[in-house]
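In: Sequence first, then the predicted structure, then my questions.
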Amino acid sequence: MSILIIIILFTLVFASLLYHLLSGPAHRLPPGPRGWPILGNLPQLGPKPHQTLHALSKAHGPLFLLRLGSVDVVVAASAAVAAAFLRQHDAIFSNRPPNSGAEHIAYNYQDLVFAPYGPRWRHLRKLCSLHLFSSKALDDLRPIREQEIQRLTRSLLVGRPVNLGEAVNVCATNALARATVGWRVFVGEGEDTAAEEFKEMVLEIMKLAGVFNIGDFVPGIGWMDLQGVVGKMKKLHKRMDAFLDKLINEHKRGSGGRDLLSVLVSLKDDEGEDEANKLSHTEIKALLLNLFTAGTDTTSSTVEWALAELIRHPTLLHKAQQELDNVVGRQRLVSETDLPNLPFLQAIIKETFRLHPSTPLSLPRISSEPCEINGYYIPKNATLLVNVWAIARDPAVWSDPLEFKPERFMPGGEKANVDVKGNDFEVIPFGAGRRICAGMSLGLRMVQFMTATLVHGFEWGLPEGVNAEKLDMEESYGLTLQRKVPLTVQPIPRLVRGAYEVVEC
């Protein structure tokens, strides 16, 4: 086996050298660091690629080229360059490159996130937009979100430290599940164990999906699975697939018919429905996989980052609580309808998305044809990575870019008119262009609502021996940006007791 591997590697080196000798540099490519034979720049990415690429952009500029194995990868590390790709040339970069995560976890590209751009993708997105993410759907499902957040506040009245990320994740998952499949997935006996197992699966998916798998970039050696990534993906897929099958089977035993899964199943079973619009059982599971991964962990991790920053900055926390007390009072919990009247709270959320974007590197895209960006030639089939994390730390755009300063988004601040919805490329936590996050409207509302409720409803203490000013803010890289050390906090109620009662709907 070892001799075979050596022969394969030698052949690949020879083929790579021959290709470059014959092709020659016919175009002005973006600058970039020198790489290794065969692997190119793969070994240089390190455990936190978004930080590594940020450092490389300082040396090579806001648009630079990497060679990952045999794949050309262009990196956009400034707002202007990102806009050139995702606004001026968005049509060219509307597809995803091949990758093992989409193949082995996302049902071989049958989902929404990794599906090829075209009629099928548009149909899936339209279904989600109509039944989950439209203004009408969001308003219709508001009582569900409010009830689940009330349950969250009740769960925090335990008088002991809690893992905030886990508690918020249960809330986000149950709110999404009730809208998607019609009931809470974590309830009653064994709730803590089931929720912990689900969160662990989602985190593992995000971690594996964020790995730069050598087999995706070096042809001919994928079967060896040198990093063991594909094997882990296949095992994890079986676990998640069993979870989704259970959801669908439970759904068949009875549903109110207002949830997304009811709509998808009705399309599948409707004999009069156009075949082009029908979804297979696998496609339904792939769509649910997207919703339950992208729609839960990203929300809970952002709320966790926001609370950590406010605990580190007690003056900002107190200011936010004052705003909430003035608008809402202390006799009830905040409601979703209060959110437009809370500009400082909204500024806190924007600043959290800036410093701690849920997806530090945008999901990759691939060019369908060559184009020119900033005077550089971008070849066909080049992979595009937008370093969202680096763009939001650009000192040419942001004053004190490493400081948590929500006031920059307030009237009179340096970025008072900037939003996070893909229009202003200085901060694009949901991406931009055609493949912007489909669930942006729901995700933004949930993050705002949960953060407002936690800030309004509680004072926040830390375990003994933990200093707020020295709270560990280290990142753990994956497809989503997690805290390396989960946030353990002591919630102390600050409203009247009756404010925490759950109103059934």
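Out: Nice, I can see it.
In: rest of the way, CA atoms for contacts and neighbours
Out: Will do.
In: And the strands in the stretch 151-300 of the chain?
Out: Across the stretch 151-300 of the chain, reading from the start of the chain, the strands by DSSP state E, counting those that start in this stretch fall at 162-163.
In: mind listing the helices for it?
Out: Using DSSP state H, counting those that start in this stretch, the helices of the stretch 151-300 of the chain run over 164-180, 191-209, 214-217, 229-252, 260-269, 281-294, 297-312.
In: before we move on, what about the stretch 401-505 of the chain?
Out: For the stretch 401-505 of the chain, the helices identified by DSSP H, counting those that start in this stretch occupy 440-457, in order along the chain.
In: Would you map the strands across it?
Out: Going by DSSP E, counting those that start in this stretch, the stretch 401-505 of the chain shows strands at 458-461, 475-476, 482-483, 488-493.
In: closest to Asn290 out of those strands?
Out: Shortest separation from Asn290 across those is recorded for strand 482-483, at 18.2 Å, computed as CA to CA.
In: Give me the residues contacting the closest one.
Out: Contacting residues not belonging to strand 482-483 are listed as 301, 305, 358, 473-476 [CA atoms under 8 Å, 6 or more residues apart in numbering].
In: here comes the other one, which I'd like you to weigh against the first:
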Amino acid sequence: DAELVSLCSEFLNGGTDTTATAVEWGIAQLIANPHVQKKLYEEIKRTVGEKKVDEKDVEKMPYLHAVVKELLRKHPPTHFVLTHAVTEPTTLGGYDIPIDASVEVYTPAIAGDPKNWSNPEKFDPERFISGGEEADITGVTGVKMMPFGVGRRICPGLAMATVHIHLMMARMVQEFEWDAYPPEKKLDFTGKWEFTVVMKESLRATIKPRGGGGEKVHL
């Protein structure tokens, strides 16, 4: 029974907390980079017109995909993936790894490595547009970022999580214009450990319905 409860908890927490955390970081970056938010909204309008974005529409939005990929590069849901170990003494990258050692992978160090990325501290979806930089988040063609881990132990919810993140980001930007609250406040992008790495100071925002109707609401 305890094992069953543990498995159910992992699926529920892993499928909700990670997605919610990623979307919060994503909206924060759109607030801090209004030109990105504007370009994303223009792509949504150009793709779907006045109808609501659905999953099939998401596939036709390359800039949305670039925004989400950059979001996952800058803000992986967790800073460590599953612990690894060796079955016999091994040397890896010049380091001796004994059998009883736990091997941890610090994901922000990979995604923020200037050897892999130009100006890695900058939130820049344009790096993933054709002619720029590229990365496979599954790690199949090389590991430059690994927000969901890589290999046989990659997160089983990767496909579901990425679909939800794309769709939630698109719908939230389609319906509302997002701004900081209070307006003069500079967002703090410091993270803190909970089940995932969340914003140390929870995001507060002002939203205004698109299309000129409705009042601003402070969240």
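Out: The structure has been received and is ready for your questions. On a predicted model such as this, the values are computed, not experimentally measured, just so you know.
In: how about the contacts of strand 482-483 of the first structure in JSON lines, adding distance to Arg445 of the first structure and neighbour count?
Out: Listed next are the contacts of strand 482-483 of the first structure as JSON lines, based on distance: CA to CA, whole Å; neighbours: other CA atoms under 10 Å:
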{"residue": "Ser301", "distance to Arg445 of the first structure": "14", "neighbour count": "25"}
{"residue": "Trp305", "distance to Arg445 of the first structure": "16", "neighbour count": "25"}
{"residue": "Ser358", "distance to Arg445 of the first structure": "15", "neighbour count": "27"}
{"residue": "Met473", "distance to Arg445 of the first structure": "24", "neighbour count": "16"}
{"residue": "Glu474", "distance to Arg445 of the first structure": "26", "neighbour count": "10"}
{"residue": "Glu475", "distance to Arg445 of the first structure": "24", "neighbour count": "13"}
{"residue": "Ser476", "distance to Arg445 of the first structure": "25", "neighbour count": "14"}
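In: The second structure: which residue goes with Val427 of the first structure?
Out: Residue correspondence to the second structure (TM-score structural alignment): Val427 of the first structure is matched to Met145.
In: tell me the contacts of the closest residue to that match other than its chain neighbours?
Out: Sequence neighbours aside, Ala111 is the residue nearest to Met145 of the second structure in space, at 4.8 Å (criterion: CA to CA, 6 or more residues apart in numbering). Going by CA under 8 Å, 6+ apart, Ala111 of the second structure touches 73-74, 117, 120, 144-146.
In: How much space separates whatever residue of the first structure lines up with Ile154 of the second structure from Pro364 of the first structure?
Out: When the structures are aligned by TM-score structural alignment, the residue of the first structure matched to Ile154 of the second structure is Ile436. Here Ile436 of the first structure is placed at a distance of 12 Å from Pro364 of the first structure (CA to CA, to the nearest Å).
In: again with Pro49 of the first structure
Out: With distances defined as CA to CA, the gap from Pro49 of the first structure to Pro364 of the first structure amounts to 13 Å.
In: Cys437 of the first structure now?
Out: Cys437 of the first structure is 13 Å from Pro364 of the first structure, where distance means CA to CA.
In: again, but for Val466 of the first structure
Out: Between Val466 of the first structure and Pro364 of the first structure the distance, using CA to CA, works out to 38 Å.
In: do the same with Ile5 of the first structure
Out: For Ile5 of the first structure, the distance to Pro364 of the first structure under the criterion CA to CA works out to 29 Å.
In: Could you single out the most deeply buried of the strands of the stretch 401-505 of the first structure?
Out: A comparison of the strands of the stretch 401-505 of the first structure by mean neighbour count, using mean count of other CA atoms under 10 Å, puts strand 482-483 on top with a mean of 24.
In: and it, how far out from the chain's middle?
Out: Centroid separation between strand 482-483 of the first structure and its chain, computed with CA atoms, centre = their mean, to the nearest Å, is 12 Å.
In: how much does it stray from the second structure?
Out: Between strand 482-483 of the first structure and its aligned stretch in the second structure, the superposed structures give an average distance of 0.3 Å (mean CA distance after the TM-score superposition for the first structure).
In: What residues in the second structure pair up with that strand?
Out: Residues 198-199 of the second structure are the counterpart of strand 482-483 of the first structure, counting by TM-score structural alignment.
In: Spatially nearest residue to the residue nearest to the spatial centre of the second structure (excluding sequence neighbours)?
Out: Centroid-nearest residue in the second structure: Leu72, 2.9 Å away (criterion: CA atoms, centre = their mean). The shortest distance from Leu72 of the second structure to any residue that is not its chain neighbour, by CA to CA, 6+ apart, is 6.1 Å, and that residue is Pro147.
In: Spit out the contact partners of that neighbour.
Out: With CA under 8 Å, 6+ apart as the criterion, the residues that contact Pro147 of the second structure are 72-73, 76-78, 107, 137.
In: Tell me, how many residues neighbour Glu104 of the second structure?
Out: Neighbour count for Glu104 of the second structure, taken as other CA atoms under 10 Å: 13.
In: cool, and Arg142 of the first structure?
Out: Residues contacting Arg142 of the first structure under the criterion other CA under 10 Å number 16.
In: Name the nearest residue to it, sequence neighbours excluded.
Out: Of all residues not flanking Arg142 of the first structure in the chain, Glu336 sits nearest, at 7.6 Å (CA to CA, 6+ apart).
In: For Ile44 of the second structure, give its distance to Leu71 of the second structure.
Out: The gap separating Ile44 of the second structure from Leu71 of the second structure is 18 Å, by CA to CA.
In: oh sorry, the question was meant for Ala135 of the second structure
Out: Distance from Ala135 of the second structure to Leu71 of the second structure, counting by CA to CA: 13 Å.
In: More neighbours: which of those two?
Out: The residue with more neighbours, out of Ala135 of the second structure and Leu71 and counting by other CA under 10 Å, is Leu71; that gives 23 against 20.
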